[in-house]
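**Q** With the sequence up front, the predicted model follows.
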Amino acid sequence: MSAIEWRDLVKSYGALRAVDEVSLSIAEGEFVGVLGPNGAGKTTLLELTEGLRRPDSGTARVLGRPVWPRDPALLPRMGVQLQASSFFERLTAREQIHTFAALYSAPARQADDWLERVGLAEKAGTRVERLSGGQAQRPSIACALVHEPELVFLDEPTAALDPQARRNLWDLLAGINEAGRTVVLTTHYMDEAETLCDRVAIMDHGRILQVGTPAELIRDLDAPSRITLAPGQVDAATAERLDAVSAVEETADGTVLVTRRPAAVVGLLAERGWLDGVRVQTGTLEDVFLNLTGREYRA
């Protein structure tokens, strides 16, 4: 059984088709990222799947059941972290998480465990409105997970988190997925999706443009590699005469060799003793994303 099944899903707001005939299956235990620029339809797609919005046409099924009309039996089996969370006023971080645990009849010790796991033990007695922006993101994640759901929806969970907190959250999310839970993540961080996701779906203008593992998408793009040599190590004229180099760029970081045969070029550099400080950058998920969605600014 699929954890999620989207079939010809459509949602419009006036003339804007926010979700445009989306079809995709997500297997139980899979970690899937939905990537796209601002306004691509990611959040609307998640809200349709969570039963928060009614589709205009098509169907969304979760754990084998239709999500609309809203199904109360599905609610305790899902955990949802929204882009913007509203908490009960004047409650501390610990009280917020305990309240959500009580709503799902989860034991108090489970709430304390999640307080610790999201790194808020030292802020347990602090009211949520007094937490910093990054700290305030953590109770929303804990509240989504405190009842140990089978399926987890995370809408940009690491926004506003510092690098250390992001990495700690990555470990947490990888752990809940390894425990057998299905995770659906929207994010603007390509490194996050590349690290965590089994598959990614790249979305724009309400449509899913491409789906695959990060490695598959990068391989299919067939982007050239960029080999950066330290400044002053070799002049551009010499670099241009190297076999398998298709272009040479001079940058503040040094001379960049563009090639589709990086192994051959690195071998030539080794023969000449030019490997000190060399950096090799192959295609990335960001290259795939920009190739599919363009580089223009999105408000």
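**A** That came through fine.

**Q** all contacts plus neighbour counts: C-alpha atoms, from now on.
**A** OK.

**Q** next SSE after the longest helix along the chain?
**A** Among the elements of type helix in the chain, defined by DSSP state H, the one spanning the most residues is helix 163-178. Note on helix 163-178: by DSSP states H and E, the next helix or strand toward the C-terminus is strand 182-186.

**Q** List the contacts of the helix or strand that that following strand is followed by.
**A** Reading on from strand 182-186 to the C-terminus, the next helix or strand found by DSSP H and E is helix 190-196. Applying CA atoms under 8 Å, 6 or more residues apart in numbering, the external contacts of helix 190-196 come out as F31, G33, W170, L173, A174, T187, V200, P214, L285, E286.

**Q** Tell me which residues of helix 190-196 come out buried.
**A** Counting neighbours by 16 or more other CA atoms under 10 Å, one finds that the buried residues in helix 190-196 are M190, E192, A193, E194, L196.

**Q** Please convert these to JSON lines, extending it with distance to V183.
**A** What follows is the buried residues of helix 190-196, written out as JSON lines (distance: CA to CA, whole Å):
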{"residue": "M190", "distance to V183": "17"}
{"residue": "E192", "distance to V183": "13"}
{"residue": "A193", "distance to V183": "12"}
{"residue": "E194", "distance to V183": "14"}
{"residue": "L196", "distance to V183": "10"}
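
**Q** Below is an additional structure, to be compared with the one above:
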Amino acid sequence: MCVFSGWRCSVADPTSAGVLYVVATPIGNLDDISARALRVLGDVALIAAEDTRHSQRLLQHFGITTPLQACHEHNEREQGGRFLSRLLAGDDVALISDAGTPLISDPGFHLVRQARAAGVRVVPVPGPSALITALSAAGLPSDRFIFEGFLPAKAAGRRARLEALREEPRTLIFYEAPHRLLESLEALRDTLGAERQVVLARELTKTFETLKGLPAGELCEWVRADANQQRGECVLLVAGWQAPEGDEAVSAEALRVLDLLLAELPVKRAAALAAEITGARKNLLYQVALERQSK
């Protein structure tokens, strides 16, 4: 027995239950849909769609007549039981979002969780994803990255989120609505620094695709000067934090103390005393002291 929000279900008999397919659809260019996705969408008994009107146009383009039912953020918890009943009755169901891979800043999590808890087989049908598409062409480190979804809509929330990520060394990826793009870029500039490298990936795979990388301060002004860049679907990719080296890694107070001591003491002794006084690392202060002595 499984229970979700007061709704009860039996655990599926794997020999008779249907399959829930999580199907990725194009983020712009319809040619990006896979042959497997088309076959699954045509074969299932029902498609759970984020926006049935939007998805109907996709299906009509490919001549697919499978029935659609809405599964979006406002009804997903309540309607999950309806889809699960169909699955438990033996019907195959496909889950799609308006574009890209479901669940990635899109609905579907609750339905997938319910299906898995009920013993229904969940099968991913991979395909387009805006964050991976953007990362593949951004020119920022891609071996380690984190996806943060949408930044908070309110300024204070945005600042708090970015402050928490200030010293995150991995590449940061955000989605952003076009009407908040400039505000978010300004928040990135003010919180992470005007020199932090940022890439705007906009309208990916569409006619007016943009991939523009600049320091945060310059990218703000570039977007501000061109209203066309404040339209369409946007992904922001931000270079991860890099620990400063040399003088930049030492506080201004530690440098002041070190300079005073270097005027009277040998390098090694000055670095040791400066470390005791300021709490900075002795080895780092020693390296800085050597560099300052050599200038």
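**A** Ah, there it is. Since we're looking at a predicted model, the values are computed, not measured.

**Q** Could you report the TM-score for this superposition?
**A** Aligned and superposed, the two chains score 0.27 in TM-score terms (TM-score structural alignment, normalised by the length of structure 2); 138 aligned residues with a CA RMSD of 6.3 Å.

**Q** before we move on, the earlier item: can you tell me which of the contacts of helix 190-196 of structure 1 has the most neighbours?
**A** For the contacts of helix 190-196 of structure 1, the largest neighbour count, defined by other CA atoms under 10 Å, is 27 neighbours, found at G33.

**Q** On the three-state scheme, that residue is what?
**A** Recorded secondary structure, G33 of structure 1: strand (DSSP: H, G, I helix; E, B strand; the rest coil).

**Q** Quick check: L111 of structure 2 touching R82?
**A** No: L111 of structure 2 lies out of contact with R82 (CA atoms under 8 Å); the separation is 10.0 Å.

**Q** Between those two, point out the one with more neighbours.
**A** Applying other CA under 10 Å to L111 of structure 2 and R82 shows that L111 carries more neighbours, namely 23 against 11.

**Q** Show me which residues of the host helix or strand of V10 of structure 1 are buried.
**A** Remark: V10 of structure 1 resides in strand 2-13, with elements defined by DSSP H and E. Using 16+ other CA under 10 Å as the test for burial, strand 2-13 of structure 1 gives A3, I4, E5, W6, R7, L9, V10, K11.

**Q** elements contacting the helix or strand just after it?
**A** Per DSSP H and E, the first helix or strand lying C-terminal to strand 2-13 of structure 1 is strand 16-27. In terms of contacts (3 or more CA pairs under 8 Å, 6 or more residues apart in numbering; DSSP states H and E), strand 16-27 of structure 1 is packed against strand 2-13, helix 42-49, strand 207-212.

**Q** can you tell which of the ones you listed is closest to L154 of structure 1?
**A** helix 42-49 (8.9 Å; CA to CA).

**Q** I'd like to know which elements the closest one is packed against.
**A** With contacts taken as 3+ CA pairs under 8 Å, 6+ apart, helix 42-49 of structure 1 sits against strand 16-27, strand 57-62.

**Q** related to what we said a few turns ago, can you give me the angle the strand holding V10 of structure 1 makes with helix 42-49?
**A** On the basis of axes from the mean of the first three to the mean of the last three CA atoms, to 10 degrees, strand 2-13 of structure 1 is oriented at 120 degrees to helix 42-49.

**Q** got the angle for strand 2-13 of structure 1 vs strand 182-186?
**A** Using the same axes, to 10 degrees, strand 2-13 of structure 1 lies at 30 degrees relative to strand 182-186.

**Q** Could you tell me the angle between strand 2-13 of structure 1 and strand 207-212?
**A** Computed by the same axes, to 10 degrees, the angle separating strand 2-13 of structure 1 from strand 207-212 equals 160 degrees.

**Q** If you compare the directions of strand 2-13 of structure 1 and strand 16-27, what angle comes out?
**A** Computed by the same axes, to 10 degrees, the angle between strand 2-13 of structure 1 and strand 16-27 is 180 degrees.

**Q** quick one: A201 of structure 2 from L95 of structure 2, how far?
**A** A201 of structure 2 sits 26 Å away from L95 of structure 2, taking CA to CA, to the nearest Å as the criterion.

**Q** and what of A115 of structure 2?
**A** Distance check for A115 of structure 2 against L95 of structure 2: by CA to CA, it reads 12 Å.

**Q** neighbour count winner among those two?
**A** In this comparison of A115 of structure 2 against L95, neighbours counted by other CA under 10 Å, the higher total goes to L95 at 29 against 26.

**Q** Next, count neighbours for P66 of structure 1.
**A** P66 of structure 1 has 17 nearby residues by other CA under 10 Å.

**Q** surely it meets G58?
**A** No: shown here, P66 of structure 1 and G58 do not form a contact pair, counting by CA under 8 Å, at 10.9 Å.

**Q** Now L41 of structure 2: closest residue in space, sequence neighbours ignored.
**A** A94 (6.5 Å; CA to CA, 6 or more residues apart in numbering).
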